[in-house]
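*Asks:* quick one: sequence and predicted model below, then my questions.
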Amino acid sequence: MEAIAQVKANRKFKELDYYRGQDSTEYFLMPFRFHRLNEEQEVIVSEVGDYLVVATGTVARIIGHQLDKNLEPDLYGDLIAGFFISEEAVPPLIDVLATRYRTKKSFLDGFTSLHLFVITLRCEHTCHYCQVSRVTSDKDMFDMSADHIDKGIDLMLQSPNPHLTMEFQGGEALLAFDKIVYAIERTKRLAAEKNKQVTYVICTNLAVLDGNILAYCKQNDVLLSTSLDGPGFIHNQNRRRPGNNSYELTVKGIEMTREVLGNDSISALMTTTNLSLNHPLEIVDEYHRQGFRSIFLRPISPYGFALKNEKKNKYDTDKFIDFYKTALQHIIAYNKRGIFFKEEYATIILKKILTPFPVGYVDLNSPAGAITNVVLFNYDGAVYASDESRMLAESKDYTFKLGHLDHSSYQDIFYGEKAQELSEVLTNESLPGCSECAFQAYCGSDPIHNYATQGDIWGYRPTSTFCHKNMELIRYLIELMENDQSIRKIFESWIRQNPNT
């Protein structure tokens, strides 16, 4: 009973004098958060994302003003330099700290940059993890109309961002290639008048790719993004089509694209299914064999029709984390042999940890990328906060529908009632469980994931799969860097895009 009473006493808020130092331990605490890495180490992270790994128990001594700069000059100096503590109530370099914080959030400066156009729902694949209600190739009534394309372009060009990305999705986008050409030609003309720079991307499975399409892409600097789930026995099982040759057509399409457009003109994404979980090494090797210098290891998305096939698509987050760590160690082994090859999700996190600059990955931004960085125009004219939002809509859930191209203005969509409602949960700095998390600066807010998995846009961090995955992966990356300097050098080379480690 005495021990329980002591624990309860320790939970009470201390008086202000408790946090003030005296004599040789006089210093002021700056905002920081902390987390236990393992039994021997804990990590403290500043408001701008600088981190310091220290021995377990150090945080308690810092807060208790038990550090002496004369006895521990190196630790004390690191804490001062990292803005964890200050010898003055207001640090003399507070303006530097403010500038660094603004830099971290500078991805907000231009507002929405990525505009997704679902040009068609038609598709000749029947992928068992497809997140939307695809239709057969002959149903062109599920293509985006010219009128909706025009209105989507007009809204896109109202964005204050001078650098825009126009991404065409499906279904299989190339089945409506004539609509893509129409959209690009109109955008080119209007963007020149408004002094906007537009990058064009087509998401495609490559099955219907031909020389004419590639010639147009070459002429107009169009990039291609495809799916590659691993070796043939995995890819063909995950991404079925008549003839069971999805893998063969994908590999052929990658080769054709590189031959015409160049090696950097095509990227690929993989989706981790239950089948994938058993083959992390083979999947990594396949990407390397196909000439890619990176891979994005991503879990199944918990949206739309992908949830209907639980046997193939549903698994515990811990299983994905084990899969990820095994694959990452295999990738690190490649680099230790002098072969530059990186994991994209780790690279995004590492950029947030090791550099003062923002990243453009919407899932790890705060405020979240929905609306502030990405918006989607569906084939039927409906406007959604993100790609995941329209996946929910395919299951008749319109929670994240922002408006419609036929009757909604730019003001209605981006500053309307729905956008304002979502804005309350877009920042992890104000979310319970996130506000005090050590990894807040490296993570993001995902209200759509919260809603899809927990039925609430605020979410509940103790049972959040988004939180579970990111906390462990961030912790693991920091631990790897701190305990093996050769791995840290490899990670730094991924950020620099420089193969010399």
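*Replies:* Sure, I can see it.
*Asks:* when you work out contacts or count neighbours from here on, use the C-alpha atoms and nothing else.
*Replies:* Fine.
*Asks:* tell me the contacts of residue 457?
*Replies:* By CA atoms under 8 Å, 6 or more residues apart in numbering, the residues touching residue 457 are 425, 447, 448, 449, 450, 451.
*Asks:* how many neighbouring residues does the residue lying closest to residue 365 once chain neighbours are set aside have?
*Replies:* Distance criterion CA to CA, 6 or more residues apart in numbering; nearest residue to residue 365, sequence neighbours excluded, is residue 444 at 4.5 Å. When neighbours are counted by other CA atoms under 10 Å, residue 444 registers 25.
*Asks:* and here's the other structure:
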Amino acid sequence: MFRDRSEYKPAPDYKLAPFRFGRLEGDRYIATNDVGEYVVLSREDLVAFAGRKLSPEHPTYKALKSKHFLFDDRSRVALDLLALKYRTRAEHLAWFTGLHIFVVTLRCDHSCQYCQVSRQAEGRANFDMSREHADRALEFTFRSPSPTIKVEFQGGESLLNFELIRYIVERASELNKEHEKDLQFVIATNLSRLSDDILSFCREHRIILSTSLDGPADLHNAQRPVRGGNSHQTTVEAIRRARRALGPDSVSALMTTTQASLGRVEEIIDEYVRQDFHSIFLRNLSPYGFAVRQRESRKYSVEDWVEFYKRGLAHILKLNGQGYPLREEFTSILLQKMFSPRGSRYVDLQSPAGIGIGAIVYNYDGAVYASDEGRMLAEMGDHSFRLGHLARDSYETIMTSETLLSHLSDTMPEGAPMCSDCPFLPYCGADPVFHRATLGDAVGHKAFSAFCKKQMAVLRHVIGLLENNAQARATLLGWV
């Protein structure tokens, strides 16, 4: 006896595009592709999809097809769209170095125990950058093919060498009449030396200020002591003066998480609200400089910071729900990598790493480093990320050096053990300096990597909020 023809359905006919998958919780899995698209699906659906047995009528089939995980006879254009998205996300590599960091001095008037740059005493002028090195660094800066150039001044306390900053800004502005770049300036400063003259200069040249605010007065003062003064009061008063002179969006702030911060994340966030900030970066401590010598970086674990982050993000989402717009910057960077066509150009999460090709550092002594963390590592005696010297090496020699090329080769996660199969690969990038500092080599053993633990924990948490909390999803997507 033959069954009716309607009972027979052809087997699904589709091809799989490259993807990775991993478990979230229970029987829920995440699948990601090379352009950062993701789908959360059950184990049953994952097995059916991978075995090419998922019905075209299934809702999961439609989600996977729309995000280019599969293509069938009705969607051959999907492969071309996938290639276009991949090219779009990688196009920043052709732009080359956009961020140029000038370390104008290592001198500083603060005594932060977690200082990552091995500051020097105020009076030690031999730790200032010379005008000759500044000129040579500017020559390198304008050799970059990037249409956008950001010049960032760092220290120590950069304003202790403001006359050199003035010279570099004026000289760069003059050079840019020929090069016609989108030229931007940022001064990283604790604001203690912010004068009316400096504010007037910043207004004239549209300079942005970046400072540090670790939380309420008692916490900030304990972590960022300054001789004979209240560093918190000095900072918040300078922030207000800068906003009056330069505009409400002229000052950004960063906090650093120490052991003393761990139980106070809500208070820290509330301090940012009190000071009328609308973004905060819940930044963990990095293993460089005095942070290592004073053992500050060992006083809490990745798990401690992740719990701090989760509580902080919950508080931020609550504030948004109450009508105060506040964005957590690390989360925002990850969301850009997940949902923005171009991903994020945040240097520390690039693939290959942003060292050299995303950012480059001209140190006070003329040494050139592949990243800011690379020069911090050098102050600890490890010169693995030193590319050359302004007085001795050409731009071509530095940018094609074996040091840079070998590190870039090492920082392609697609070929790294444990990274190549990880579903979070499109969102992680690589941090070779961190792995060199903590595990002894630029690649590191991912099973022991604090970087990996942090990334995976944060991404699992954020994806959980996106999938399970409609109000949180609406707020988070608003940060992209």
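*Replies:* Looks like it arrived, so ask away. As the structure is a computational prediction, the values presented were derived from the model and not from experiment.
*Asks:* from the contacts of residue 457 of the first structure, which is closest to residue 486 of the first structure?
*Replies:* Nearest to residue 486 of the first structure among these: residue 449, at 35.4 Å, using CA to CA.
*Asks:* hang on, the closest one in a helix?
*Replies:* Yes. Assigned with DSSP: H, G, I helix; E, B strand; the rest coil, residue 449 of the first structure falls within a helix.
*Asks:* tell me how far it lies from residue 266 of the first structure.
*Replies:* 28 Å (CA to CA, to the nearest Å).
*Asks:* now swap in residue 251 of the first structure and tell me
*Replies:* Taking CA to CA, one finds residue 251 of the first structure at 12 Å from residue 266 of the first structure.
*Asks:* more neighbours: those two, which one.
*Replies:* With neighbours defined as other CA under 10 Å, residue 251 of the first structure and residue 266 compare such that residue 266 has more, 21 against 16.
*Asks:* what sits against the more buried one?
*Replies:* 223, 224, 225, 226, 254, 257, 258.
*Asks:* which residue lines up with residue 364 of the first structure in the second structure?
*Replies:* In the second structure, the residue paired with residue 364 of the first structure according to TM-score structural alignment is residue 349.
*Asks:* correct me if wrong: its match contacts residue 432.
*Replies:* No. Assessed by CA atoms under 8 Å, residue 349 of the second structure is found out of contact with residue 432, at 10.4 Å.
*Asks:* and the strands in the stretch 351-500 of the first structure?
*Replies:* 374-377, 382-384, 401-404 (DSSP state E, counting those that start in this stretch).
*Asks:* which one is residue 250 of the first structure nearest to, not counting chain neighbours?
*Replies:* With CA to CA, 6+ apart as the criterion, residue 250 of the first structure has its nearest non-adjacent residue at 5.5 Å, and that residue is residue 206.
*Asks:* burial check on that neighbour, number of neighbours?
*Replies:* 24.
*Asks:* that one -> the second structure?
*Replies:* Using TM-score structural alignment as the criterion, the counterpart of residue 206 of the first structure in the second structure is residue 191.
*Asks:* would you say its match is within a strand?
*Replies:* No. With three-state DSSP as the criterion, residue 191 of the second structure is coil rather than part of a strand.
*Asks:* report the contact partners of it.
*Replies:* So residue 191 of the second structure contacts 159, 211, 234, 235, 238, 239 (CA under 8 Å, 6+ apart).
*Asks:* check residue 255 of the second structure too.
*Replies:* Counting by CA under 8 Å, 6+ apart, residue 255 of the second structure has contacts 212, 213, 214, 215, 280, 281, 282, 283.
*Asks:* what about it, which helix or strand?
*Replies:* Applying DSSP states H and E as the criterion places residue 255 of the second structure in strand 251-256.
*Asks:* against the first structure, where does that strand fall?
*Replies:* Taking TM-score structural alignment as the measure, the first structure aligns residues 266-271 with strand 251-256 of the second structure.
*Asks:* so which residue is smack in the middle of the first structure?
*Replies:* residue 363 (3.6 Å; CA atoms, centre = their mean).
*Asks:* I'd assumed residue 369 was in contact with that residue.
*Replies:* Yes. Counting by CA under 8 Å, residue 363 of the first structure sits close enough to residue 369 to count as a contact (6.5 Å).
*Asks:* can you find the partner of residue 82 of the second structure in the first structure?
*Replies:* Correspondence of residue 82 of the second structure to the first structure, assessed by TM-score structural alignment: residue 97.
*Asks:* which residues of the stretch 101-250 of the second structure fall in strands?
*Replies:* 148-154, 182-188, 208-212.
*Asks:* what's the mean deviation for the second one versus the first structure?
*Replies:* Overlaying the first structure shows strand 182-188 of the second structure at a mean distance of 1.0 Å from the equivalent residues (mean CA distance after the TM-score superposition for the first structure).
*Asks:* what does that strand contact?
*Replies:* With contacts defined as CA under 8 Å, 6+ apart, strand 182-188 of the second structure is touched by 147-155, 157-158, 169, 173, 176, 206-211.
*Asks:* ok, now with 7 Å
*Replies:* If you take CA atoms under 7 Å, 6 or more residues apart in numbering as the criterion, strand 182-188 of the second structure is touched by 147-154, 158, 207-211.
*Asks:* alright, that wraps it up for me.
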